[in-house]
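> after the sequence you'll find the predicted model.
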Amino acid sequence: MASYENLLLALDSATGILTITLNRPIKLNALNAATIEEIRQSFQEALDDAAVRGIILTGSGEKAFVAGADIAELADLNEIAGRRVAERGQEAFCMIEESTKPVIAAVNGFALGGGCELAMACHLRVASENARFGQPEVNLGLIPGYGGTQRLTQLVGKAKALELMMTGDQIKADEAHRLGLANHVVPAAELLPFCEQLLKRILSKAPLAIGMVIDCVNAYYDEEKHGYQTEANSFSRCFGSEDFREGTQAFLEKRPAAFKGA
């Protein structure tokens, strides 16, 4: 794997789990343009690497997953530059959302602004008990720009999303779990082990089918796609896969399946 200035990458060759750690602890892992580009590059590398089967995304230190965008970098932008920043962030985060390899956000502290948007781009979110979520951009005269207005609405519903984005309020991990923003809440010391075990459970299933589930669910929210047709097409494709033959044969023979992702 390549080395990055603001990210730490660690691949467990036995499980195929790649852990990507945002590593700007002095800045509470705030997202600047360089970090967003590194996120995009690292995910492209991971998607192209057959040794990577699933990804855990987390932040360094005990305080923050990502505490937000790097405000000093945004302060002098004009409208044209601001649109470019939004588009680059959306491109990077859409790459995560559309990854056919499962991605879990291990939210180990503050997930605010761009950090909340980054967590929401992941397929699942596991929060430590000290985690805090929020979209406080209105306090700066801004709105979420990396897909937050869309994904927060999808996850918690229109009324609550509007309230959170218009007030800029932060919510604790247990409230995020109640709303459906977090899948699980665990003690901080158990966060990464829990994420690893959850991801291992997912990776024990048929890789092609996991990727198709992601595609079909994403199609529900894509106006250019027909969700039911995407599902029917993917369901049909399963029948031509080796994984389907192996899965059904293993079931009939009452043994664990040995999926190959083909």
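Yes, it's here.

> rest of the way, CA atoms for contacts and neighbours
Fine.

> for this protein, which segments count as helices?
Remark: helices assigned in the chain by DSSP state H are 33-48, 71-74, 79-97, 114-121, 148-156, 158-167, 173-179, 191-203, 207-220, 227-238, 242-252.

> most packed of those?
Compared across the helices of the chain, helix 114-121 shows the largest average neighbour count, a mean of 28 (mean count of other CA atoms under 10 Å).

> how far off helix 148-156 does that one point, in degrees?
In terms of direction (axes from the mean of the first three to the mean of the last three CA atoms, to 10 degrees), helix 114-121 departs from helix 148-156 by 50 degrees.

> this is the other structure I want to compare:
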Amino acid sequence: MALVSQEQRDHVMLFELNHPPVNSLSFPLLQELSEALDMALANDDIRAMVITGHGSFFAAGADIPSFLQLGNDVNEFLRYGVKLFDRIEQSAKPIIAAINGPALGGGNEMAMACDLRIACPDARFGQPEVNLGIIPGWGGSVRLPKLIGRSQATRLLLTGDAIDADEALRIGLIHHIVPSHLLVEYALNQADRLASLPPLALQAIKELLANPELGQAGESEKMAQLMRTDDATEGITAFLQKRRPQFRGR
């Protein structure tokens, strides 16, 4: 049985983590997700992606039993996860996390690497690593302060406490709370909306957000480049003609 199932919905690819009972992030699961990501990025028909979990968990962190058995290979496991989550964050195509339950440790780190985070009311979030005598290894101490500020991140990282969906929404860790039975469809609808937008413009926005050091000069350069694309011509023409644009990513 695949640890990551895939389902294409028009221009959107849905990835579902399936590693019972809590969708822990084992090395094989990360490898399958990386391969699935490669295929989606190489497929011009796919313009956005959604990641969710099977059952009642999104992902409850690294697979601790297999983690302990890695021995000297633990560094490779850590590097692999960092590289994968960086690729999710830097993906040219937008990725939405549909958080259907607890997202803890590596699960929270994966969700934070996504562009949008939509959660059900039962979702919980946290970096509990300190309770095991360790710390986050896949970007928890890097992305969490960027998303919710240093003060809130310090509290969660030092205590290892988990927070519910309402608090996560209040402090800016997630974007929306949606009833469980509507969660995936809502996320797919949001992804479908992103898929209808100009891919090159979305990619430029993501690059600027990921590289704030580019500043105003970088924004102006990207804008000038986009103005020379067919998508910009189509968007402006469609606006003037009062019709819906058809963007093609060129």
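Received, thanks. The shown structure was predicted, so the numbers you read here are calculated from the model rather than taken from an experiment.

> that older thread, adding distance to N23 of structure 1 as columns, could you present the helices of structure 1 in TSV?
Listed next are the helices of structure 1 as TSV, based on distance: least, CA to CA, whole Å:
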stretch	distance to N23 of structure 1
helix 33-48	9
helix 71-74	17
helix 79-97	17
helix 114-121	13
helix 148-156	22
helix 158-167	27
helix 173-179	22
helix 191-203	16
helix 207-220	28
helix 227-238	37
helix 242-252	37
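
> out of the ones you listed, which is closest to I104 of structure 1?
I104 of structure 1 lies closest, by CA to CA, to one member of those: helix 191-203, at 7.0 Å.

> that closest one maps to which residues in structure 2?
Structural correspondence for helix 191-203 of structure 1: residues 183-195 of structure 2, per TM-score structural alignment.

> and that stretch, how far from structure 1 on average?
Stretch 183-195 of structure 2 differs from its equivalent in structure 1 by a mean of 1.4 Å after superposition (mean CA distance after the TM-score superposition for structure 1).

> tell me which of the helices of structure 1 sits nearest to G16 of structure 1.
Between G16 of structure 1 and the helices of structure 1, the shortest separation by CA to CA is 8.8 Å, and it involves helix 191-203.

> what's L181 of structure 1 aligned with over in structure 2?
Matched by TM-score structural alignment, L181 of structure 1 corresponds to L173 in structure 2.

> contacting residues around the residue nearest to the spatial centre of structure 2?
The structure's structure 2 has its C-alpha centroid closest to C114; by CA atoms, centre = their mean the separation is 1.6 Å. Counting by CA atoms under 8 Å, 6 or more residues apart in numbering, C114 of structure 2 touches 88-89, 94-97.

> swap the cut-off to 7 Å and go again
Under the criterion of CA atoms under 7 Å, 6 or more residues apart in numbering, the contact partners of C114 of structure 2 comprise 88-89, 95-97.

> look up how far S56 of structure 2 lies from N18 of structure 2.
Noted for N18 of structure 2: a distance of 11 Å to S56 of structure 2, by CA to CA, to the nearest Å.

> who's more crowded, these two?
Set side by side, N18 of structure 2 and S56 give different neighbour counts by other CA atoms under 10 Å, the larger being at N18 (23 against 17).

> residue in structure 1 paired with the more buried one?
Using TM-score structural alignment as the criterion, N18 of structure 2 maps onto N23 of structure 1.

> residues in contact with its match?
When contacts are counted by CA under 7 Å, 6+ apart, N23 of structure 1 is found next to 6-8, 29, 59-60.
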